[in-house]
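Trainee: Provided below are the primary sequence and the corresponding predicted coordinates.
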Amino acid sequence: MEAFLVSTGLVALAEIGDKTQLLAFLLAARFRRPVPIIAGILVATLLNHAGAGALGAWITAQVPADVMRWVLGLGFVAMGLWTLVPDKIDEEEEGGKGLRLGVFGTTVVAFFLAEMGDKTQIATVALAAQFHSLLAVVAGTTLGMMIANVPAVLVGDRLAHRIPVRLVHGIAAGIFIALGLLVLGGFAQSWTA
C-alpha cells in the first residue's frame, strides 16, 4: 500500500504544470471530447509506466544493493531538482497535427511520446526499483497521472490559472529530495527489502 500511495502522490504533484498536463489542455481545447481523451491518457500512461516499472524492476535485479541505494538516492534528489524546472510543450508534441487516428488514437500516441524520458516516467523507473512492487507502483503512478490530467481535460485552462504551480512543484521537489536523502541515509531500507 505504501508503494501505491507514495507513487500516486509523487506523480500527481510532479505532473502539475508538466508538459503532458499542457498536452491535456491542448487536446481538450482542440477536440472538445473529454471521454476519448481521458481514455487515451489512461492507455498511454499504463503502457508507458508499465514499461518503465518493468525496467526499474529489472535494474534492481541486476545492480547490487549498495550501488542501488546510491543510484536511487541521487536519482530522487535529481528528480526533485528537475521538478523545479518549468516544462514547455514542444510543437511536435502538440497532439496530432496531420494524424488521422481519431481523438483516442491521437491522444494515446501524443501522450505516450510526450512521456518518453519525462520526469514521471523516470520517477516510475526509480519507484519500481525502490519499492520492488511493480503493480503497486504502476497503478500509483498511473493514478497520479490521471489525478493531474483529468481535471486538465475537464476544466481546461480555467483551472490552470488558479493552481499555484510553483508551490505545487516546490512541494513535489521537497518530497523527491527528502525521499532521496532518506534512501541515501539508509532510512528507507524497509522499502528495498
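Mentor: The structure has been received and is ready for your questions. Please read these numbers as outputs of a predicted model, since none were measured by experiment.
Trainee: CA only for contacts and neighbour counts going forward, please
Mentor: Fine.
Trainee: Helix, strand or coil: sort out Asp87 for me.
Mentor: The three-state label given to Asp87 by DSSP: H, G, I helix; E, B strand; the rest coil is coil.
Trainee: residues of the lengthiest helix in the chain that come out buried?
Mentor: Longest helix in the chain, counting residues (DSSP state H): helix 34-62. Neighbour-count burial for helix 34-62 flags 34, 36-46, 48-57, 59-60 (criterion: 16 or more other CA atoms under 10 Å).
Trainee: And here is the other one:
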Amino acid sequence: MGSSILEGFTKSLAMTVLSEIGDKTFFAAAILAMRHPRRLVLAGCMTALIIMTILSVLLGWAAPNLISRQWTHHITTVLFFGFGLWSLWEAFTGDGESEELAEVEAKLDGNLKAGSPGSKGASKDNDDLKKLQTRFLMQIFSPIFLKAFSITFFGEWGDKSQIATIGLASDSNPFGVVLGGIIGQALCTTAAVLGGKSLATQISEKMVSLSSGILFLVFGVQSVLASATRL
C-alpha cells in the first residue's frame, strides 16, 4: 500500500462517479424515486452501495495476502487498461440512446406486473408461506427499502465498477478507496433520486463512457509508471 489515503480517495472518487453515472443502478434509483418515497429509495440504495463498496475493498485488500503483491499490481494494471478500452469501445459503438434506461424500466415494469393481484400462477399456500417468511423483515424494513436495496446490491454485484474497486483497493490505500467510493456513490445516488428520470434521460452515455475510458487508461499508465519506478 505505497499510495497515500488522498491518492486512493481521489482515484476511487473519480472512478466511482464516472462509472456510476448512467449505470443501471443509477437509472433504477431514478425510476424507483419517481414511484416511491425518495427517502426510502435513497436509504435502500445507499445501504446496498456502502456494503458493496466495503466488501469490494476488503476483497482487494486481502488479494495481496493471497497472491504476491507484484502479481496483484500487474492484474490491476491489466484491469485498468481493459476497462478503459471497453469503455471507449462502448462510447464509439453505442447509438447514443439510453439503452440501459429502457432496459431497467422494462425490468421494473415486468416485476411490477408479476407482483400484481391479477397473476394466477402462484398458489395460495405459496403466497401464505412467502408472507410468513418475509413478515419479520417487513416489520423492520419498509418493502420499498428492501426493493431498492436488493435491486441495487445485485445490480452492482460483478459490475465493472465493483471489479475496478477491488483492483484499486489491492494497489491503493484501502481507507482512501472506501471513503472515495462511498462519497462517489452518495453523490451519484442522491443526484439520481432527486433528479429523477428527467436527469437520467439528459445524460450522454457516450460522453460518460468516453470520460471513464480515458480515466481508466490514465490509471493504467500511472500503474505502469509506478511499477517502472520500483525496478
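Mentor: It's in. A quick note: this is a predicted structure, and the numbers were derived from the prediction, not measured.
Trainee: quick one: TM-score?
Mentor: Scored by TM-score structural alignment, normalised by the length of the first structure, the superposition of the two chains gives a TM-score of 0.85; 188 aligned residues with a CA RMSD of 2.6 Å.
Trainee: now for the longest helix of the first structure, which elements pack on it?
Mentor: Packing contacts for helix 34-62 of the first structure, counted by 3 or more CA pairs under 8 Å, 6 or more residues apart in numbering; DSSP states H and E, involve helix 19-31, helix 102-115, helix 119-131, helix 134-155.
Trainee: ok, Leu132 of the second structure - how many residues close by?
Mentor: Applying other CA atoms under 10 Å, we find 11 residues neighbouring Leu132 of the second structure.
Trainee: Just to confirm, what residue in the second structure is aligned with Met146 of the first structure?
Mentor: Here Met146 of the first structure is matched to Ala186 in the second structure, going by TM-score structural alignment.
Trainee: hang on, that match packs against Met46?
Mentor: Yes - contact between Ala186 of the second structure and Met46 holds when scored by CA atoms under 8 Å: they sit 6.7 Å apart.
Trainee: follow-up on the earlier one: output the residue interval of the second structure matched by the longest helix of the first structure.
Mentor: The aligned range for helix 34-62 of the first structure in the second structure is 38-66, by TM-score structural alignment.
Trainee: so how far does that stretch sit from its counterpart in the first structure?
Mentor: Stretch 38-66 of the second structure differs from its equivalent in the first structure by a mean of 1.0 Å after superposition (mean CA distance after the TM-score superposition for the first structure).
Trainee: Out of the helices and strands packed on helix 34-62 of the first structure, which is closest to Val11 of the first structure?
Mentor: Among these, the nearest to Val11 of the first structure by CA to CA is helix 134-155 (4.9 Å).
Trainee: Which helix or strand contains the closest residue in space to Phe92 of the second structure that isn't next to it in sequence?
Mentor: Excluding the flanking residues, the one nearest Phe92 of the second structure by CA to CA, 6 or more residues apart in numbering is Lys206, at 7.2 Å. Using DSSP states H and E, Lys206 of the second structure sits within helix 205-230.
Trainee: before we move on, what about Ala14 of the second structure?
Mentor: Using DSSP H and E, Ala14 of the second structure falls within helix 5-20.
Trainee: From the chain's centre, how far out is that helix? Work that out for me.
Mentor: 13 Å (CA atoms, centre = their mean, to the nearest Å).
Trainee: helices or strands next to that helix in the packing?
Mentor: If contacts are counted by 3+ CA pairs under 8 Å, 6+ apart, helix 5-20 of the second structure sits against helix 160-171, helix 174-202, helix 205-230.
Trainee: neighbouring contacts of it?
Mentor: For helix 5-20 of the second structure, the surrounding residues in contact (CA atoms under 8 Å, 6 or more residues apart in numbering) are 26, 160-161, 165, 168-169, 172-181, 183-185, 187-188, 208-209, 211-212, 215-216.
Trainee: ok now do the most centrally placed residue in the second structure, which residues does it touch?
Mentor: Geometric centre of the second structure, nearest residue: Glu156, 4.4 Å, by CA atoms, centre = their mean. For Glu156 of the second structure, the contacting residues are Thr25, Leu49, Met52, Gln162, by CA under 8 Å, 6+ apart.
Trainee: what residues are up against the first one?
Mentor: To tie it back to what came earlier, the one meant is Thr25 of the second structure. Applying CA under 8 Å, 6+ apart to Thr25 of the second structure gives the contacts Ile151, Thr152, Gly155, Glu156.
Trainee: one step back: the longest helix of the first structure: what's the following helix or strand?
Mentor: Going down the chain from helix 34-62 of the first structure, the next helix or strand is helix 65-83, by DSSP H and E.
Trainee: What is the equivalent residue in the second structure for Leu113 of the first structure?
Mentor: Per TM-score structural alignment, Leu113 of the first structure is aligned with Phe154.
Trainee: before we move on, back to that, mind giving me JSON lines with the helices and strands packed on helix 34-62 of the first structure and columns for distance to Met68 of the first structure?
Mentor: Formatted as JSON lines, those follow (distance: least, CA to CA, whole Å):
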{"stretch": "helix 19-31", "distance to Met68 of the first structure": "29"}
{"stretch": "helix 102-115", "distance to Met68 of the first structure": "24"}
{"stretch": "helix 119-131", "distance to Met68 of the first structure": "8"}
{"stretch": "helix 134-155", "distance to Met68 of the first structure": "17"}
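Trainee: just so I know, which of those helices lies nearest Phe76 of the first structure?
Mentor: Closest among these, once you apply CA to CA, is helix 119-131, at 7.5 Å.
Trainee: ok, residues contacting that closest one?
Mentor: Where contact means CA under 8 Å, 6+ apart, the residues beyond helix 119-131 of the first structure that reach it are 3, 7, 11, 14-15, 48-49, 52-60, 72, 75-76, 79, 82-83, 115, 134, 137-138, 141, 191-192.
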